[in-house]
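*Asks:* Starting from these lines, generate the structure:
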Amino acid sequence: MIRTKMFVLTIGSVLVLAGCGNQSQEELSGNESPEKNSELHQKDQPDEGQFDSEKEEKQDPNQNDQNNGEGTEPEEKKENQKNPSKENDVVPEPTSLQVVVNKQRQLPAGYTPPNLVVPDVPFYFDQFMQKKQMRQEAATALENLFQAASEQGLDLVAASGYRSYARQKSIYQSNVDTYGREEANKFSAQPGHSEHQTGLAMDVTVAELSFKLVQEFGKTPEGDWLAENAYKYGFVIRYPEGKESITGYSYEPWHLRFVGKEDAKEIHEASETLEEFYGHMPGNENPTD
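*Replies:* From the prediction side, this is the model:
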C-alpha cells in the first residue's frame, strides 16, 4: 500500500475556483487548498458544485455523520420503463454503484453513504477531514489505482472525496451569495445533487500544479494515464471533455467516479457519460439504476 505523503503548503487561504469543486476560502491549519480554474471562469473563478468550500474544521474520524449500517450495493442495473429523468427526480437506489446524480437527479433527503473509510493514499493535507472519506469498495479501488500509477513513476495526490448534504448546502449558498443564483448554477451543485455525497467520487491532482484542480491536469502524465487506465480499477472520468451539454458541467479530468470494473470498462470503450450509459438523458424513457 502506498505510504501517505504529507505536503506542507504556504500558510494562507486560497480562493478555489471552478469545476468539481465549491471552494470559496478554506483555511487548513497552514495548508492551502487546491484551486480550480476552468476556461469559462478565469477571473476569480468559483468552484463548481463538486468540490469543498470555505473554512473546514478538523474532524474526529469517530464523530462524523456517516451511517454505520451496511447498506446494499446492487450491481445490476434496474430497468424503469415508464419515468424519464425530470427536474429533481429522487434516485430510487442511492447505494447502487451505478447511481446517477446530476442536476436533474438528487439523493434522498438526509442520505449518508454506508461504510465510509479513509483510503490509504497520499492527500495534499495531513489532518483528518470529512472529504478524505470514500465508501469502502471505492476506497480499496482507489488504493489499487494509486499503487498502479506509482509503479509507473506517477505521483497522484487525493484532494476531495465525500461531502455531506449539509456541507454542500453551505457551499452552494455561499456561491449564490457571492455570484448570484443564475451564475452559481453553472458551476455549483445544489445540495443533494453533488456526486461527492455518494461517497463514490474523488478529486485527484499533482504537486506540479500546486495541488490545484484545473483542466491542465488532463495534459499531465498523471492525467493522461488516468484517462487511459482508470477504468481498469473501476473508475471513470465523470465529466469528460466535449460532453458538457450532457453532464451539465465543464470538463473535469481530475474527477474520478467509481462504478465497478465491468461498467467502467464498457463506459470507457463506448466513450460515454453515466447519463448516456445508464439511460438518464433528459427525456429518456428507459433509465436504469
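*Asks:* only C-alpha atoms for contact and neighbour calcs from this point on.
*Replies:* Noted.
*Asks:* Residue 171: what secondary structure?
*Replies:* helix (DSSP: H, G, I helix; E, B strand; the rest coil).
*Asks:* One more, please, to line up against the first structure:
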Amino acid sequence: MGAGALVAWIPALVPEFGTGAGTPTPAATPPPSATPTATPSAVPAPEQPAPSVPPDPIAVPLFDRAARSLDDPASLWVVVDKTRPLNPVGYAPTDLVDVPVPHVWSPQLRREASDATVALFAAFAAETGLQLQSQSAYRSFATQVTVYDADVAANGQAFADTSTARPGTSEHQTGLAIDISALPGNCSLDVCFGDTVQGQWLAGNARRFGFLLRYPADKVAITGYAYEPWHFRYIGTELATEMHATGTTTLEEFFGLPAAPGYR
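*Replies:* The predicted structure is shown next:
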C-alpha cells in the first residue's frame, strides 16, 4: 500500500485520529432529576365555632327611691306619721274631687287617688259580685281636731293615740287615704273586717290599684297604730308594686325612716 493510501486509510481505521469530524462524543447524560414531590396543600383546620357569649341580660333599672319627695305634702310618696307631721301643718290639697263610689260620708280625694278608688271598687264588684263603700276619705285639719278630740273624750288620750292621728299628722289630711267597708256594712272600722271577703280581697289586691294597707297587724311598733284592715293609703302603682316585690309592708321600712311608735 502506498504511503498516500496508508495515510488516507488510517483515519478511517482509527477514528480518534481524525480531525474531529468522526463519530460525535455522546453528550453526558444529565443525572436524572429528582421526581418532583407535590407539596401537599395546607389542609385548613376545621372551623371552630365562635365561643358562646351569653347575651347581656336585659338591664332592669333599679327602683329610684328618691324619685319623689317624702316630705312635700303634695307628693304621692309623702310619709306622714307621729314623728313626721305635715308641713305646713294645715296643708290642704288643691286637686280634691268628689269620689263617685257608694259611701257613708261623701268622700273626697285627690284626683289620681279618686280615679284609682273607682277602678278598685269596680274590680272588686266584677270579681266577687259584692260591693264596697267608703267610710271616710279626706279630712281637713279642722275636721281632724273634731275627730281626735271625740276619741280622747270617749276613750282617753292613750287609747286615742293608737287609733286616731293628732291633727296635722293624719294621712286623711293628704287626700290620699280612704277607709273602706263592706256594703252592706259588716265589721265596719273593726279588726274583724280583715276576715271578711272584702277585707281579704283588699289585702291581696289593693296594690294592683296603687293602694297600701297602711297599718298592718304585725307592724304596730313601726307605724304607731293598731291594726286597721280598712285604712288604705294611695301611693301609686309603681311604689305599691315595688313594695310588694320586696316584701316590705310599711313606708317607714321601705324608705329607711325611723319607726314612729309614739309622738315626740
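*Asks:* Fetch the TM-score of the aligned pair.
*Replies:* The TM-score (TM-score structural alignment, normalised by the length of structure 2) is 0.68; 193 aligned residues with a CA RMSD of 2.1 Å.
*Asks:* And the helices in the stretch 101-250 of structure 1, which stretches?
*Replies:* 136-151, 165-179, 181-184, 221-229, 244-247 (DSSP state H, counting those that start in this stretch).
*Asks:* Please say which position in structure 2 residue 278 of structure 1 maps to.
*Replies:* Aligned by TM-score structural alignment, residue 278 of structure 1 pairs with residue 255 of structure 2.
*Asks:* Next, count neighbours for that match.
*Replies:* 14 (other CA atoms under 10 Å).
*Asks:* Could you do residue 235 of structure 2 as well?
*Replies:* Burial of residue 235 of structure 2 is recorded as 24 neighbouring residues (other CA under 10 Å).
*Asks:* Quick one: residues contacting the counterpart of it in structure 1.
*Replies:* In structure 1, the residue matched to residue 235 of structure 2 (TM-score structural alignment) is residue 259. The contact partners of residue 259 of structure 1, by CA atoms under 8 Å, 6 or more residues apart in numbering, come to 97-98, 200, 234-236.
*Asks:* quick revisit: and the helices of the stretch 101-250 of structure 1: which comes nearest residue 50 of structure 1?
*Replies:* Among the helices of the stretch 101-250 of structure 1, the nearest to residue 50 of structure 1 by CA to CA is helix 165-179 (8.4 Å).
*Asks:* From the chain's centroid, how far away is the closest one?
*Replies:* Relative to its chain's centre, helix 165-179 of structure 1 lies at 16 Å (CA atoms, centre = their mean, to the nearest Å).
*Asks:* Check how far it sits from its aligned residues in structure 2, on average.
*Replies:* Compared with structure 2 after fitting, helix 165-179 of structure 1 has a mean deviation of 2.1 Å; criterion: mean CA distance after the TM-score superposition for structure 1.
*Asks:* Show me what counts as buried in that helix.
*Replies:* 165, 167-176 (16 or more other CA atoms under 10 Å).
*Asks:* which strands and helices sit next to the longest strand belonging to structure 1?
*Replies:* Assignment by DSSP state E gives strand 252-258 as the longest strand of structure 1. Identification of packing neighbours for strand 252-258 of structure 1 by 3 or more CA pairs under 8 Å, 6 or more residues apart in numbering; DSSP states H and E yields strand 18-20, strand 201-205, strand 213-214, helix 221-229, strand 235-239.
*Asks:* rerun at 6 Å
*Replies:* If you count contacts as 3 or more CA pairs under 6 Å, 6 or more residues apart in numbering; DSSP states H and E, strand 252-258 of structure 1 packs onto strand 201-205, strand 235-239.
*Asks:* how about the last one, aligned to which bit of structure 2?
*Replies:* Meaning strand 235-239 of structure 1. Using TM-score structural alignment, strand 235-239 of structure 1 corresponds to residues 211-215 of structure 2.
*Asks:* tell me the centre residue of structure 1?
*Replies:* residue 201 (3.9 Å; CA atoms, centre = their mean).
*Asks:* Show me what residue 121 of structure 1 lines up with in structure 2.
*Replies:* Using TM-score structural alignment, residue 121 of structure 1 pairs with residue 101 in structure 2.
*Asks:* Now do its match against residue 116 of structure 2, distance only.
*Replies:* Distance check for residue 101 of structure 2 against residue 116 of structure 2: by CA to CA, to the nearest Å, it reads 11 Å.
*Asks:* Looking at the two now, which is surrounded by more residues?
*Replies:* Of the pair residue 101 of structure 2 and residue 116, residue 116 is the one with more neighbours under other CA under 10 Å, namely 20 against 17.
*Asks:* could I get the helices and strands packed on strand 252-258 of structure 1 as CSV with distance to residue 116 of structure 1?
*Replies:* Listed next are those as CSV, based on distance: least, CA to CA, whole Å:
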stretch, distance to residue 116 of structure 1
strand 201-205, 12
strand 235-239, 17
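*Asks:* so which of these gets nearest residue 47 of structure 1?
*Replies:* It is, among those and with distance given as CA to CA, strand 201-205, at 12.6 Å.
*Asks:* Just tell me the aligned range of that closest one in structure 2.
*Replies:* Going by TM-score structural alignment: strand 201-205 of structure 1 matches residues 177-181.
*Asks:* now what about that stretch, what contacts it?
*Replies:* 132-137, 171, 188, 230-233 (CA atoms under 6 Å, 6 or more residues apart in numbering).
*Asks:* One more pass at 8 Å, please.
*Replies:* Stretch 177-181 of structure 2 is touched from outside by 109, 132-138, 171-172, 187-189, 193, 198, 230-234, with contacts defined as CA under 8 Å, 6+ apart.
*Asks:* circling back: how much does the longest strand of structure 1 stray from structure 2?
*Replies:* With mean CA distance after the TM-score superposition for structure 1, strand 252-258 of structure 1 departs from structure 2 by a mean of 0.8 Å once superposed.
*Asks:* Let me know the next secondary structure element after that strand.
*Replies:* Counting by DSSP states H and E, the next helix or strand C-terminal to strand 252-258 of structure 1 is helix 261-270.
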